[in-house]
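Novice: Here is the input, now give the coordinates:
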Amino acid sequence: MPRQFFVGGNFKMNPNSVAEKIALTTLLNKAELDDSVVVAPPALYLIPLKEILRKEIQVAAQNCYFKDSGAFTGEISPAQLKDAGIPYVILGHSERRTLFHETSEIVAQKTKAALAGSLSVILCIGETLEQRETDQTAQVCAAQLQAVVDLLSEADWSKIVIAYEPVWAIGTGKVASAAQAQATHADIRAFLGTAVSPAVAQATRIIYGGSVNKGNCKELSTQPDVDGFLVGGASLKPEFVDIINATRK
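Specialist: Model prediction:
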């Protein structure tokens, strides 16, 4: 079975007003969209956005904790997200790893907890510029995934989308070339085939994130192991619709 193209929009700590949120929602509700679409607004807007978006567009949290309840001020649990009808959560984003010091082991714990809470996970991995320049990309991605592999069963992977996001390309305007993205995605798929199973490797969607925009999405989308995108800044602009429809002939 071919893997269905998947596009996520990570709004990060945007938009800054309800008016902007409404304008963005109106754009998405009116657009002709070809593929699976998930958008991740700030936690404050999760439920309101879910209520006004058309049903074909799903909503994701940008993070969650690995406990279902307790004295964890400022956190959101998988159980709370599930109860609120939020089907997806983004975990392991490089900004969480770098700014908030989340290790691969913590990301793995969160992933296990999210899956146990019946959430689907967009699992982010990726290397720094220094690691890219010293040919460590494959090893870094494998190590970040291995922490998750160690905690999950083979069946768990049916609810995971892997987002390869080279840290050096996030918000910088720099983009991995189509060949670079394809090579890394192929390496990730090969790792899954060895570490989990060939069936999981074939079925798991691996999407690319890192300054994806209207100008580069078409070429990236033609790569055999690029199954979609996780879009940052461009997801807040009208061009997000063009990125979603990158596979349209």
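Novice: can we go C-alpha only for contacts and neighbour counts from here?
Specialist: Fine.
Novice: Next, the contact list for Gly173, please.
Specialist: Residues in contact with Gly173 (CA atoms under 8 Å, 6 or more residues apart in numbering) are 210-211.
Novice: in what helix or strand does the residue nearest to Ile52 when sequence neighbours are not counted lie?
Specialist: Excluding the flanking residues, the one nearest Ile52 by CA to CA, 6 or more residues apart in numbering is Thr25, at 7.5 Å. For Thr25, the host element (DSSP states H and E) is helix 18-30.
Novice: didn't the residue nearest to Ile52 look like it was pressed against Glu51?
Specialist: No - using CA atoms under 8 Å, Thr25 is not in contact with Glu51; the gap is 10.6 Å.
Novice: I figured Ala181 hits Tyr208, correct?
Specialist: Yes - using CA under 8 Å, Ala181 makes contact with Tyr208 at a distance of 7.2 Å.
Novice: Contacts for the helix holding Thr25, please.
Specialist: Contacts of helix 18-30 (CA under 8 Å, 6+ apart): 15, 49, 52-54, 236-238, 241.
Novice: out of those, which are inside strands?
Specialist: Among the contacts of helix 18-30, none falls in strands (DSSP state E).
Novice: quick one: the strands in the chain?
Specialist: 6-10, 36-40, 57-61, 88-91, 120-125, 160-164, 206-208, 228-231.
Novice: Check the offset of the longest one from the chain's centre.
Specialist: Pointing back at strand 120-125 there. 5 Å (CA atoms, centre = their mean, to the nearest Å).
Novice: any idea of the angle it forms with strand 36-40?
Specialist: Between strand 120-125 and strand 36-40, the angle comes out at 70 degrees (axes from the mean of the first three to the mean of the last three CA atoms, to 10 degrees).
Novice: Next: the first one.
Specialist: Comparing the axes of strand 6-10 and strand 36-40 via the same axes, to 10 degrees yields an angle of 10 degrees.
Novice: Just the residues contacting strand 6-10, thanks.
Specialist: 35-41, 62, 205, 207, 227-233, 235-236, 243-244.
Novice: want to put them side by side, so please do this one too:
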Amino acid sequence: MRAPLIAGNWKMNGSKRDAQLLLGGVTAGAASLQGVEVAVCPPFPYLALGEAELADGVVRLGAQDVSAESAGAYTGEVAAAMLAEFGCRYVICGHSERREYHAESDTLIARKLQSVIASGMRPILCIGETLEQRECGETEAVIAAQLDGVLQVAGIEVFAALDIAYEPVWAIGTGKTATPEQAQQVHAFVRARIAASDQRIAQALRILYGGSMKPGNAAELLAQPDIDGGLIGGASLDADDFLAICRAAEAAAG
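Specialist: Below is the predicted model:
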């Protein structure tokens, strides 16, 4: 049984005060949850707040990005070992915004995954297609290329140590959401693609949905057999909305 994971990606939002209130609200509300893992990924400057607020609690701390390098003259970068020192358990790698705005390649993302795993944390690998690619019928080809890019660099075993988030780029921040059937189809394709290399790893692999999951659609999405949680953007900035999604995951886990 794959325990669902609901991870909040705050992106570049909020003030220090906002972060304190949001962390407190999520921590209090998540205390009674059973059978679901919860994580929040605040901006780098607020990781210390997360470390203090979430210590010994049920909510895990995550980071939004990481350097592929372990140390050195890389101004503005943050090494995996540094994130681990702040108690991070999860690190988002390859988010579509990093791929688009920072031209991150599959090879670079694979190196980031390896760095995170070597530092004792668990990566959340983001994959997904643009609207143009979907409309051209290229969704599966795009997803396959993103997965194969990691396989070629890091090998199949890396998928035993990470979670995947399918994030249709056309559904991020747009208010649009893939239908449960559309999302399930891609999630099933991802699992089958990994199963072609290792059936055991594929069956244990947790695949999250990352395209505008909200309280109103979470239950239907999470009811799909290959959707194992969510990487939540906008709804993670409101404690009540985020916790409602967590409770939907708890109910789906049954």
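Novice: sorry, back to before: which of Thr25 and Glu51 of structure 1 has more neighbours?
Specialist: Thr25 (17 against 11; other CA atoms under 10 Å).
Novice: which helix is the longest one in structure 1?
Specialist: helix 178-195 (DSSP state H).
Novice: helices or strands next to that one in the packing?
Specialist: helix 137-149, helix 198-203, strand 206-208, helix 217-221 (3 or more CA pairs under 8 Å, 6 or more residues apart in numbering; DSSP states H and E).
Novice: Now do the second one: distance to the chain's middle.
Specialist: Its chain's average C-alpha position is 19 Å from that of helix 198-203 of structure 1, according to CA atoms, centre = their mean.
Novice: Burial check on Pro238 of structure 1, number of neighbours?
Specialist: 14.
Novice: Mind putting the helices and strands packed on helix 178-195 of structure 1 into a markdown table with distance to Ile162 of structure 1 and mean neighbour count?
Specialist: Converted to a markdown table, those look like this (distance: least, CA to CA, whole Å; neighbours: other CA atoms under 10 Å):
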| stretch | distance to Ile162 of structure 1 | mean neighbour count |
| --- | --- | --- |
| helix 137-149 | 9 | 19 |
| helix 198-203 | 11 | 16 |
| strand 206-208 | 5 | 29 |
| helix 217-221 | 16 | 20 |
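Novice: so what corresponds to Cys124 of structure 1 in structure 2?
Specialist: Cys124 of structure 1 maps onto Cys126 in structure 2, with residues paired by TM-score structural alignment.
Novice: and the counterpart of Thr172 of structure 1 in structure 2, what is it in contact with?
Specialist: Residue pairing (TM-score structural alignment): Thr172 of structure 1 is matched to Thr174 of structure 2. Counting by CA under 8 Å, 6+ apart, Thr174 of structure 2 touches Ser212.
Novice: what about 10 Å?
Specialist: 211-212 (CA atoms under 10 Å, 6 or more residues apart in numbering).
Novice: and the contacts of strand 6-10 of structure 1, which are buried?
Specialist: Neighbour counting with 16 or more other CA atoms under 10 Å marks 35, 37-41, 62, 205, 207, 227-233, 235-236, 243-244 as buried within the contacts of strand 6-10 of structure 1.
Novice: related to what we said a few turns ago, return the closest of the contacts of helix 18-30 of structure 1 with respect to Leu152 of structure 1.
Specialist: Relative to Leu152 of structure 1, the closest of these is Leu49; by CA to CA it sits at 31.0 Å.
Novice: Wait, the closest one touches Val38, no?
Specialist: No - contact criterion CA atoms under 10 Å: Leu49 of structure 1 and Val38 do not qualify, at 11.5 Å.
Novice: So for the two, which residues contact both of them?
Specialist: Joint contacts of Leu49 of structure 1 and Val38 (CA under 10 Å, 6+ apart) are 58-59.
Novice: what comes up buried for stretch 66-81 of structure 1?
Specialist: 66-68, 76-79, 81.
Novice: so that stretch aligns onto which residues of structure 2?
Specialist: Residue span in structure 2 matched to stretch 66-81 of structure 1, by TM-score structural alignment: 68-83.
Novice: and the matching stretch, how far apart are its ends?
Specialist: In terms of CA to CA, to the nearest Å, the two terminal residues of stretch 68-83 of structure 2 are separated by 13 Å.
Novice: Residues touching it, excluding its own?
Specialist: The contact list for stretch 68-83 of structure 2 (CA under 10 Å, 6+ apart) reads 44, 47, 61-63, 65-67, 88-91, 108-121.
Novice: switch the cut-off to 7 Å
Specialist: Contacts to stretch 68-83 of structure 2, defined as CA atoms under 7 Å, 6 or more residues apart in numbering, come from residues 66-67, 108, 111-112, 115-116, 119.
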